[in-house]
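K.L.:
next come a sequence and a model predicted from it.
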Amino acid sequence: MDLSLDLFSPQAAPAEWLVIATGVAALAVTVPRRIWLLARNAITIAHEGGHGLLALATGRRLEGIRLHSDTSGLTVSRGRPTGVGVVLTLAAGYPAAPLLGLGGAALLGTHRVTLLLWLATALLLAMLVMVRNAYGVLTVLLTGAAFLLVSWLTTPEVQSVFAYAVVWFLLLGGVRPAFELQSKRRHGGAPDSDADQLARLTHVPAGVWLFFFHAVAICSLIGGGRWLLGY
């Protein structure tokens, strides 16, 4: 088997009803609070991974990532306490899941399901190296194992359903955290949120950063949804 050919070759496009069904399933996971509290761990992985990736990309030293059972997380990096690097690192968290969903939708728009699954597995393995607590290691391992098992052991049809469901969830689930943060701030909570830290660093109001998070998430959902649906 030529693995490189399999990775980059397009697979057969799924039926439109199946694409819509996976979107509805992702929405059903995102909206109900009890299910969301469990599923949100995946969004937290993407969120903290976004912080970590931008920390490395801007030359900061990534100390570690922690994921907690309440679906919160913490990424610690060392470097200048001010400047572009720390601003980009802080700003990367909330947009990470929507932008990953947008990238995944672009791949699925060209029917490269296998490439998407393997890229996701590679990103999870890279993140695992930097996770510094037991719950975080377990969460990333289980998520990575799901991608690996689906990639190796299931039929192309099952892989396609899984890939579309994951991308829809990143796009839909990526919208909710900014609204949750907005609600917390309205009630006096989350004084050290990413938006508030960015406000202190840049002197740009936290509300403007919240608008940025919302804009990225909603635009990603619209653009990604159009790619997934073939419009």
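P.N.:
Arrived safely, thanks for sending.

K.L.:
for the rest of this, base every contact and every neighbour count on C-alpha atoms.
P.N.:
Fine.

K.L.:
what's the helix or strand for the residue nearest the centre of the chain?
P.N.:
The central residue of the chain, meaning the one whose C-alpha is nearest the mean C-alpha position (C-alpha atoms, centre = their mean), is Ala97 at 2.5 Å. Element membership of Ala97, judged by DSSP states H and E, is helix 93-109.

K.L.:
in that helix, what's buried?
P.N.:
Neighbour counts using 16 or more other C-alpha atoms under 10 Å place 93-109 of helix 93-109 among the buried residues.

K.L.:
one more structure, for comparison:
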Amino acid sequence: MHQLASVPLAPLWDEVSGTQPDPDLWVVIASLVAALAVVVPHGPWRVARNAVTIAHEGGHGLVALLTGRTLTGIRLHSDTSGLTVSRGKPHGIGMILTAAGGYTAPPLLGLGGAALLDSGRITLLLWLATVLLVAMLVMIRNAYGALTVILTGALFVLVSWLTGPQVQAAFAYAVVWFLLLGGVRPAFELQAKRSRGGAGDSDADQLSRLTNVPAALWLFLFHAVSLCSLIGGGRWLLEM
């Protein structure tokens, strides 16, 4: 019985975990240009930043779970802000890592995605992203957040099931470029807000209170992670 039940899954797993041919260089460059066109101008960025917020709050939630905290819920708001609530000690390494997991999550996800694409695993990347979005949906606690995650997940499913290899490759590369580039901008936005006296309860300020390390140094860490991820991930994506 066990053998018969496992047979239909074997071809599917082979398809998901297998490698696909690298796209043409023009596809990689076009996906980079598309990502820049979304991240750099203010108008498209206001909409696309919702996707970065999903990764940001998902980072908080994932690190909270990995450090033994109890994740109670995630909320995503229409102004592209978000809130992740977890229970546990209000201090210590678990809380510190959870607070640091937000701004570092999008660029690190982009770096991980670049590594998968460099190894030719386009399908695996699309499926992993879908699984992460479904897992995050379970913890969403407001209607706007649920709608945002459902629409994002639906886009990955539609591309995975209804398009050919070239379209899937272009979409996957565009997503990873977006995470790498979109992971850089929020740290600069936070820096600008703090220079104007705002964002007093930002992740950097919370980390400062938890560790007695100046918020500016935590902001420097966010910059370092995002820029290093962009450089490293960009090199992988452009290797043909």
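P.N.:
Cool, got the structure. Since the structure is predicted, the reported quantities are computational estimates derived from the model, not experimental observations.

K.L.:
circling back: so the helix or strand following the helix holding Ala97 of structure 1 matches what in structure 2?
P.N.:
Using DSSP H and E, the helix or strand that directly follows helix 93-109 of structure 1 along the chain is helix 113-128. Helix 113-128 of structure 1 corresponds to residues 122-137 of structure 2 when matched by TM-score structural alignment.

K.L.:
now do the strands in structure 1.
P.N.:
61-67, 73-78 (DSSP state E).

K.L.:
to what extent does the longest one diverge from structure 2 after superposition?
P.N.:
Yep, that's strand 61-67 of structure 1 we're talking about. Following the fit onto structure 2, the mean deviation recorded for strand 61-67 of structure 1 is 0.4 Å by mean C-alpha distance after the TM-score superposition for structure 1.

K.L.:
what span of structure 2 is that strand aligned with?
P.N.:
Against structure 2, strand 61-67 of structure 1 falls on residues 70-76 (TM-score structural alignment).

K.L.:
one step back: deepest-packed of the strands of structure 1, please.
P.N.:
The highest mean neighbour count among the strands of structure 1, using mean count of other C-alpha atoms under 10 Å, belongs to strand 61-67: a mean of 19.

K.L.:
quick one: list the elements packing against that one.
P.N.:
Counting contacts by 3 or more C-alpha pairs under 8 Å, 6 or more residues apart in numbering; DSSP states H and E, strand 61-67 of structure 1 packs against helix 33-57, strand 73-78, helix 134-153.

K.L.:
so which of those comes closest to His214 of structure 1?
P.N.:
The stretch from those with the least distance to His214 of structure 1 (C-alpha to C-alpha) is helix 33-57; that distance is 14.2 Å.

K.L.:
can you give me the buried ones in that closest one?
P.N.:
Taking 16+ other C-alpha under 10 Å as the neighbour-count basis, helix 33-57 of structure 1 is seen to contain the buried residues 36, 39-55.

K.L.:
do the same with stretch 175-191 of structure 2
P.N.:
Neighbour counts over stretch 175-191 of structure 2 (16+ other C-alpha under 10 Å) mark 175-187, 190-191 as buried.

K.L.:
taking these one by one, which sit in helices?
P.N.:
Secondary-structure check on these using DSSP state H: residues within helices are 175-182, 185-187, 190-191.

K.L.:
give the equivalent position in structure 2 for the residue nearest to the centre of structure 1.
P.N.:
In the superposition onto structure 2, Ala97 of structure 1 corresponds to Pro106 when matched by TM-score structural alignment.

K.L.:
could you double-check that its match sits in contact with Arg49?
P.N.:
No - if you go by C-alpha atoms under 8 Å, Pro106 of structure 2 and Arg49 don't touch, sitting 10.9 Å apart.

K.L.:
mutual contacts of the two, please.
P.N.:
A shared contact of Pro106 of structure 2 and Arg49, defined by C-alpha atoms under 8 Å, 6 or more residues apart in numbering, is any residue touching both; here these are Gly182.

K.L.:
before we move on, back to that, may I see the helices and strands packed on strand 61-67 of structure 1 arranged in CSV, with distance to Gln11 of structure 1 as well?
P.N.:
Output for these, formatted as CSV (distance: least, C-alpha to C-alpha, whole Å):
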stretch, distance to Gln11 of structure 1
helix 33-57, 26
strand 73-78, 36
helix 134-153, 13
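
K.L.:
for Pro10 of structure 1, find the nearest of those.
P.N.:
That would be, of these and by C-alpha to C-alpha, helix 134-153, which comes in at 14.7 Å.

K.L.:
orientation of the closest one relative to helix 33-57 in degrees?
P.N.:
Between helix 134-153 of structure 1 and helix 33-57, the angle formed by their directions is 90 degrees, by axes from the mean of the first three to the mean of the last three C-alpha atoms, to 10 degrees.
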